[in-house]
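S.K.: Here is a sequence with its predicted model. Questions after.
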Amino acid sequence: MDSKFFKDLFKKYYEKIFDNYKIIEKEFNINKNQYIEINLDKNIYYNVFNINNSEVKIRINNNDTSMIYNEFNIIGKVKINILINNSGNLRIYNLYKVNSNSSSDSIEKIYNKNNVVLISKIFIDKNSENSEGKLSQYLFEENGISILLPILDIENNKSKGFHGSKILKLTEKEENYLRYLSLNKEEIKNILMREFNFI
């Protein structure tokens, strides 16, 4: 892992507050279905996930001012389901690197109560043929500010990438109907939050 490159990159683009943060590096080799929970604090996290024909579920909890970089190296058929539960200030960068004859189906669910910047990139190298990357993002915002930037970087014309996003928010008409059914604000929120359960 090249943490110096990572540190220099983020020094250029992110706030000075992160300059004195410690970088915590971790590598995961995943060959079977797995659940991982990551609790953040005042550090910069640099994670590499080497995933081979598996499904991984990752829950990221943040109550502080934190930054996390996740690099996913995808081999074979891979499904990634990420739940981000943020009530602090979070900067997150997800890089999905899809290898030859591989496919990734990645879902990012963001429950934001404060401030989050999420940059997610699907990258397929020019030498990676017959590959496919898919990214779906779901955002539920509760009095927060969210900036989501999805990027598709497909260098091989025999491969393809897809992106879709959805903001979970009721229209006034839908909310009035649910209130008519005698549901209070908390119950309505719980209905929306069902989308955030791992499937």
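M.R.: Okay, I see it. Residues are numbered from 1 along each chain as shown.

S.K.: C-alpha only now, for contacts and for neighbours.
M.R.: OK.

S.K.: Flag every buried residue along the top helix by length along the chain.
M.R.: Secondary structure of the chain read by DSSP state H shows that its longest helix is helix 3-13. By neighbour count on 16 or more other Cα atoms under 10 Å, the buried set for helix 3-13 is 7, 10.

S.K.: Put this next to the previous one:
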Amino acid sequence: MNLSKIKRKYRCASFAIWDGDLGYSSIEKNKKLLHSRAVIVGLNASAKIKPFENFHKKHRGGRDAWLREAFGESVIRGAYMTDIIQNDFSVRESEVDLSNSNITRNVERFRNELQDVKAKSPFIVVIGKKAYDILVANFTTYSIYKIPHYAKLGITKKKFMSSVKKVLNRYRNQNN
């Protein structure tokens, strides 16, 4: 996997690997653990970010630490992480441009991204319903599993972790 190319080409890209905090320096230090057998996909980055900061940024009220806790030491540790919509940095999900033309453009970009990270038939974990709906409508040959968004109104850490655990068990069962 060419980290320099990913860093340059996909600003929303990251990997499911963290240091003790939410920092992203562990990505560069642990290149051997990075893979695309599993891909974790969100809807959009809610801010313009530096390379590999997505899903690793500390921000007020954020629950990104739940991702670290859920995936950091799991069977998919080191998995590729990205967003399906990469040209919209809306903070609110309801404001993300989900027009047919924007979805089509981003789906094609995502197909190229999967090729670039050499994800041949990845196990895809999707964060949130809107991102899930886009992926299942456009990627019918992949194994796609939904978990709730960690910032969803009313979601508890216990419910979130339980959903992730179920998906990780499916991954384990498929890869034994």
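M.R.: Arrived safely, thanks for sending. Note that the structure is predicted; figures quoted are calculated from it, not measured.

S.K.: care to give me the TM-score?
M.R.: After superposition, the two chains reach a TM-score (TM-score structural alignment, normalised by the length of structure 2) of 0.27; 85 aligned residues with a Cα RMSD of 5.6 Å.

S.K.: Return the set of buried residues in the helix or strand just after the longest helix of structure 1.
M.R.: Per DSSP states H and E, helix 3-13 of structure 1 leads on to strand 23-30 as the next helix or strand towards the C-terminus. Using 16+ other Cα under 10 Å as the test for burial, strand 23-30 of structure 1 gives residue 23.

S.K.: Which strands or helices does strand 23-30 of structure 1 pack on?
M.R.: Secondary-structure packing of strand 23-30 of structure 1 (3 or more Cα pairs under 8 Å, 6 or more residues apart in numbering; DSSP states H and E): strand 44-52.

S.K.: Please repeat the previous calculation with a cut-off of 10 Å.
M.R.: helix 3-13, strand 44-52, strand 65-75 (3 or more Cα pairs under 10 Å, 6 or more residues apart in numbering; DSSP states H and E).

S.K.: for residue 176 of structure 1, helix, strand, or coil?
M.R.: helix (DSSP: H, G, I helix; E, B strand; the rest coil).

S.K.: And it, how close does it get to residue 74 of structure 1?
M.R.: Remark: distance between residue 176 of structure 1 and residue 74 of structure 1 (Cα to Cα, to the nearest Å) = 44 Å.

S.K.: what's near enough to touch residue 95 of structure 1?
M.R.: 48, 69-73, 119-123, 151 (Cα atoms under 10 Å, 6 or more residues apart in numbering).

S.K.: Name the nearest of the residues you listed relative to residue 105 of structure 1.
M.R.: When these are ranked by distance to residue 105 of structure 1 (Cα to Cα), residue 122 comes first, at 10.5 Å.

S.K.: wait, doesn't that closest one sit right on residue 136?
M.R.: No. Counting by Cα atoms under 10 Å, residue 122 of structure 1 does not reach residue 136; the two are 11.3 Å apart.

S.K.: So for those two, which residues contact both of them?
M.R.: Each of 106, 150, 162-163 lies in contact with both residue 122 of structure 1 and residue 136 under the rule Cα under 10 Å, 6+ apart.

S.K.: Now the two most distant members of these.
M.R.: Top of the distance list for those (Cα to Cα): 106 and 150, 12.0 Å.

S.K.: Pull up the overlap in contacts between those two.
M.R.: 122, 135-137, 163.

S.K.: tell me the contacts of the residue most central in space within structure 1?
M.R.: The residue lying closest to the centre of structure 1 (Cα atoms, centre = their mean) is residue 108, at 4.4 Å. For residue 108 of structure 1, the contact set (Cα under 10 Å, 6+ apart) comprises 58-59, 80-84, 94, 118, 120, 135-139, 165, 196.
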